[in-house]
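Participant: Provided below for reference: sequence and predicted model.
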Amino acid sequence: MSKGDRRTPPPEPEPLPAPVVDAHTHLDACGASNAAEVHRMVDRAEAAGIGRVVTVADDLDSARWTVEAAGWDERVYSAVALHPTRAKDFGETERKTLRELVRDPRVVAVGETGLDYYWDFSPPEPQQEAFRWHIGLAKETGKPLMIHDRDAHEDIVRILEEEGAPETVIFHCFSGDAEFARRCVEAGYVLSFAGTATFRNANARGLREAAASVPAGQMLVETDAPFLAPHPFRGRPNEPYCVNYTVRDLAELRGESVEELAVAVSTTAERVFQLDRVVGS
């Protein structure tokens, strides 16, 4: 693929036979900064069968923006937290702000929080402390906990067990193998699969086995846009409409029709995020 191709977004696909939810995206990082740009981005998604999106924060400015964006368009919902790579800066100001923002009726999850041992922006100790605090916030508000887990499977599970997991736990951009998926499913957790689950390299084999094995009632799909564009567009700019490609690929992997999987993950998203209770939906 040439450099020019890598800057070109994937083509807009034929719409899915049933609408789905992009369970985790970053509209601001995709380039949307105002209401008109959010509308255009979500219009593109809806034309591909992605009727609603959850736009997710990674710092306080982003958290404020996601809540504002969710008020601009009824197809947009918000999740707020401080990303684990920023946990060294997690203090009273962050706690107070997030407590205020999470009360907004269009905030449907506490996230993304968790642990990231791949990058060294924050030491493990403040990450774990912040993760424990976010677990408490999710339980306090009754909203799902959206987890970022990178190279930290065992500590994530251990801390969830020690703190007592919230009623709903979502592993965003699930990155484990089939055995770790089995453990998460048995614990009642929900696994959200991004474009990485469509990759064809050897490192993705275990992840694809996991995606093939998870019950549809505990499965979501996402873009994590602007990152992780699905196969065969790996490396290109990503947007919520590209969930379409992920759904089609995973349906084939699982031996299901595209419509069956689309309906299943949409039903799961409705339940997990309690979308029927969100004002303006």
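Facilitator: Sure thing, it's come through. Predicted, not measured: the structure shown is a model, and the values here were computed from it.

Participant: make it CA atoms for all contacts and neighbour counts henceforth
Facilitator: OK.

Participant: what about the helices in this protein?
Facilitator: For the chain, the helices defined by DSSP state H cover 3-6, 35-47, 60-72, 92-101, 124-141, 153-163, 178-186, 205-213, 243-254, 258-272.

Participant: how about those, which one is nearest Phe233?
Facilitator: Comparison of the helices of the chain against Phe233 by Cα to Cα identifies helix 3-6 as nearest, at 8.3 Å.

Participant: closest to Gly235 out of the helices of the chain?
Facilitator: Nearest to Gly235, of the helices of the chain and by Cα to Cα, is helix 3-6 at 5.9 Å.

Participant: and the closest one, how far out from the chain's middle?
Facilitator: The chain centre lies 26 Å from the centre of helix 3-6; the measure is Cα atoms, centre = their mean, to the nearest Å.

Participant: and what of stretch 26-41?
Facilitator: With Cα atoms, centre = their mean, you get 17 Å for stretch 26-41.

Participant: residues making contact with that stretch?
Facilitator: 55-57, 62, 65-66, 69, 72-73, 224-226, 238-240 (Cα atoms under 8 Å, 6 or more residues apart in numbering).

Participant: what separation do you get for the nearest residue to Ala165 once chain neighbours are set aside and Trp65?
Facilitator: Leaving aside its sequence neighbours, Ala165 sits nearest to Ile135 (Cα to Cα, 6 or more residues apart in numbering; 7.1 Å). Per Cα to Cα, to the nearest Å, Ile135 is found 22 Å from Trp65.

Participant: of the contacts of stretch 26-41, which is the most crowded?
Facilitator: Pro240 (34 neighbours; other Cα atoms under 10 Å).

Participant: mind listing what that residue touches?
Facilitator: Each residue near Pro240 by Cα under 8 Å, 6+ apart is listed here: Asp22, Thr25, Met41, Val42, Ala45, Ile50, Val53, Glu222, Thr223, Ala225.

Participant: also this one, for the comparison:
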Amino acid sequence: MTQPTIVDSHCHLDFDSLSDELPEVIARAQAAGVTRMVTICTKLRTASQVQTIAEAHAPVFWAAGTHPMSVLDEPMATLDELTSLAKHPKFVGIGETGLDYHYTADSAPAQQDSLRLHIEAARKTNLPLIIHSRDADEDMARILTEEHRAGAYNCVMHCFSSGAALAEAALDLGFYLSMSGIAAFPKSGALRDIFAAAPRDRLLLETDSPYLAPPPHRGKRNEPAFTALTGQIVAEAFGMGYAELAAQTSTNFDRLFWKAVPGQKAA
């Protein structure tokens, strides 16, 4: 039987715990059926390092933005900067950006300014916005909705672990929810219910590696190969076959991350 193929829509291959053995990490991913990976740059000053990884490895694509927890420590991104990066043939998304009030609520105004700038870059480039949201559900839903009314754009709620209200707001805008290893944790039943209630054509899989490894690796380093483990657990919870979930999430990925489709040329 042919092994199902899947996509890790969000990982951090430039982080030390993965970059130190990158060829082996990518080989293990491919052996697990993970045919494509999007590695995310969270600080624009490191964009060249992430770009180099994507250029050196055929299965790897990249995206870049300023993580909300870093907005006070990094220069504010500019529209020209983001749109210039987007010209690279393997650059497939804007972000991650967003709001994080868990540890960095003091920088909320700057985070909101940064988020709106990244949204404008997503509009200009027609590339999907990659959103990080933690403990900021009301502001996130409000800003995403306000900005969408001002001009359409597409978006994925990366590593979604927020409440049902934010999920509904995002889905109402036509956005996508991405399932990380958190969705596979035994006590994440309420989160799995949110995903199960979402349209199947609006779900993605990711690792957010090196963080959030699914069982049986929880608490250890995560890596793209483990996308398959999360997919298997989530598929069982949904009452569907893993091959079906893998195919559906891969189709969804192709629709959203259109520049990562084999043979696709930049617009």
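Facilitator: Received the coordinates, thanks. Nothing here was measured: the structure is a model prediction, and the numbers come from that model.

Participant: TM-score for these two?
Facilitator: Scored by TM-score structural alignment, normalised by the length of the second structure, the superposition of the two chains gives a TM-score of 0.90; 262 aligned residues with a Cα RMSD of 2.2 Å.

Participant: reformat the helices of the first structure as TSV; add distance to Phe199 of the first structure.
Facilitator: Shown next, in TSV, are the helices of the first structure (distance: least, Cα to Cα, whole Å):
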stretch	distance to Phe199 of the first structure
helix 3-6	16
helix 35-47	21
helix 60-72	29
helix 92-101	35
helix 124-141	29
helix 153-163	21
helix 178-186	16
helix 205-213	8
helix 243-254	10
helix 258-272	18
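
Participant: nearest to Val110 of the first structure among the ones you listed would be which one?
Facilitator: helix 124-141 (5.9 Å).

Participant: which part of the second structure matches that closest one?
Facilitator: Under TM-score structural alignment, helix 124-141 of the first structure corresponds to residues 108-125 of the second structure.

Participant: average distance between that stretch and the first structure?
Facilitator: Compared with the first structure after the fit, stretch 108-125 of the second structure shows a mean deviation of 0.4 Å (mean Cα distance after the TM-score superposition for the first structure).

Participant: so how far is that stretch off the chain centroid?
Facilitator: 16 Å.

Participant: ok, longest strand in the first structure?
Facilitator: The residue-count maximum for a strand in the first structure (DSSP state E) belongs to strand 107-116.

Participant: tell me which other helices or strands that strand touches.
Facilitator: Secondary-structure packing of strand 107-116 of the first structure (3 or more Cα pairs under 8 Å, 6 or more residues apart in numbering; DSSP states H and E): strand 76-80, helix 124-141, strand 145-150.

Participant: turn these into CSV, including mean neighbour count and distance to Phe233 of the first structure.
Facilitator: Output for those, formatted as CSV (neighbours: other Cα atoms under 10 Å; distance: least, Cα to Cα, whole Å):
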stretch, mean neighbour count, distance to Phe233 of the first structure
strand 76-80, 30, 25
helix 124-141, 20, 33
strand 145-150, 26, 23
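
Participant: other residues contacting the match of helix 124-141 of the first structure?
Facilitator: Here stretch 108-125 of the second structure makes contact (Cα under 8 Å, 6+ apart) with 65-66, 68-69, 71-72, 76-79, 82-83, 86, 93-95, 97-101, 128-129, 143, 147, 151-154.

Participant: go again with 6 Å.
Facilitator: With Cα atoms under 6 Å, 6 or more residues apart in numbering as the test, stretch 108-125 of the second structure has contacts from Pro68, Leu79, Thr97, Gly98, Leu99, Pro128, Leu129, Tyr153.

Participant: what of stretch 167-181 of the first structure?
Facilitator: Everything outside stretch 167-181 of the first structure that qualifies as a contact, by Cα under 6 Å, 6+ apart, is 144-148, 189-194, 206-207, 209-210.

Participant: burial of Ala150 of the second structure, as a residue count?
Facilitator: Neighbour count for Ala150 of the second structure, taken as other Cα under 10 Å: 10.

Participant: same check on Phe90 of the first structure?
Facilitator: 17.

Participant: gap between it and Val279 of the first structure?
Facilitator: For Phe90 of the first structure relative to Val279 of the first structure (Cα to Cα), the value is 30 Å.

Participant: before we move on, the earlier item: just the buried ones from the contacts of stretch 108-125 of the second structure?
Facilitator: Neighbour counting over the contacts of stretch 108-125 of the second structure (16 or more other Cα atoms under 10 Å) leaves Pro68, Thr97, Gly98, Leu99, Pro128, Leu129, Tyr153 as the buried ones.

Participant: and these, which is closest to Trp258 of the second structure?
Facilitator: Out of these, the member with the shortest distance to Trp258 of the second structure (by Cα to Cα) is Pro128, at 8.9 Å.

Participant: I figured that closest one was touching Gly93, is that so?
Facilitator: Yes - between Pro128 of the second structure and Gly93 there is a contact under Cα atoms under 6 Å: 5.1 Å.

Participant: distance to Gln218 of the first structure for the helices and strands packed on strand 107-116 of the first structure - can I get that in TSV?
Facilitator: Below are those laid out as TSV (distance: least, Cα to Cα, whole Å):
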stretch	distance to Gln218 of the first structure
strand 76-80	19
helix 124-141	19
strand 145-150	14
